[in-house]
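In: Any chance you could fold what I've pasted below:
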Amino acid sequence: MRTFMTPEELAELTGYVRCADQRKWLKKQGWAFEVSRGGRPIVARSYFDARMNRKAVAATSPTHHFDRLHAA
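Out: Prediction:
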């Protein structure tokens, strides 16, 4: 398994092919990344997995409506 996301995966994640646009998107979304000597953003696969898993868990977590509880 690769340690870093591929350029194709970064393009899919960000919606951009150009490195400058990818960096801008990653920065705006608060993603941690490094920049290669050639200017390509580098995202660790483990960071991607952890971040996406956190979003998936948050999206499936039940929403509690404590304000709807009535005193017995």
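In: C-alpha only now, for contacts and for neighbours.
Out: Will do.
In: What is the longest helix of the protein by residue count?
Out: For the chain, the longest helix by residue count, based on DSSP state H, is helix 45-60.
In: Buried by neighbour count: which residues of that helix qualify?
Out: By neighbour count on 16 or more other CA atoms under 10 Å, the buried set for helix 45-60 is 47-48.
In: Name the residues that touch that helix?
Out: 2-5, 32 (CA atoms under 8 Å, 6 or more residues apart in numbering).
In: Please enumerate the strands of this protein.
Out: Assigned by DSSP state E, the chain shows strands spanning 34-35, 41-42.
In: here's the other one to compare against:
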Amino acid sequence: MFMTAKEVADLTGYLKPSAQIKWLEAERYGYAVGGDGHPKVLRDVVISRLGGIQSKKGPHLRLA
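Out: Now for the predicted structure:
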């Protein structure tokens, strides 16, 4: 469902949540900020953006 904190850091190239959020916004990735202040990114969104095949299992969130 959501990427791990390490995966978000690998994607953005930043460890600090505020820098990750800045990068995600610049690259137009959807995210939500958790109670811990870290961005939460859906794994399927990233896979889709990078040209991969999305999983067909379970419900999917549609982003407008």
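In: got the strands of the first structure as JSON lines, with distance to residue 25 of the first structure columns?
Out: Formatted as JSON lines, the strands of the first structure follow (distance: least, CA to CA, whole Å):
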{"stretch": "strand 34-35", "distance to residue 25 of the first structure": "13"}
{"stretch": "strand 41-42", "distance to residue 25 of the first structure": "11"}
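In: which stretch among the ones you listed comes nearest residue 18 of the first structure?
Out: strand 41-42 (10.1 Å; CA to CA).
In: now that closest one: which residue numbers in the second structure?
Out: Using TM-score structural alignment, strand 41-42 of the first structure corresponds to residues 39-40 of the second structure.
In: how near is the residue nearest to the spatial centre of the second structure to residue 19 of the second structure?
Out: The geometric centre of the second structure, computed from its C-alpha atoms, lies nearest to residue 41 (CA atoms, centre = their mean), at 2.3 Å. Shown here: residue 41 of the second structure relative to residue 19 of the second structure, a distance of 14 Å by CA to CA, to the nearest Å.
In: and if you look at residue 49 of the second structure?
Out: 20 Å.
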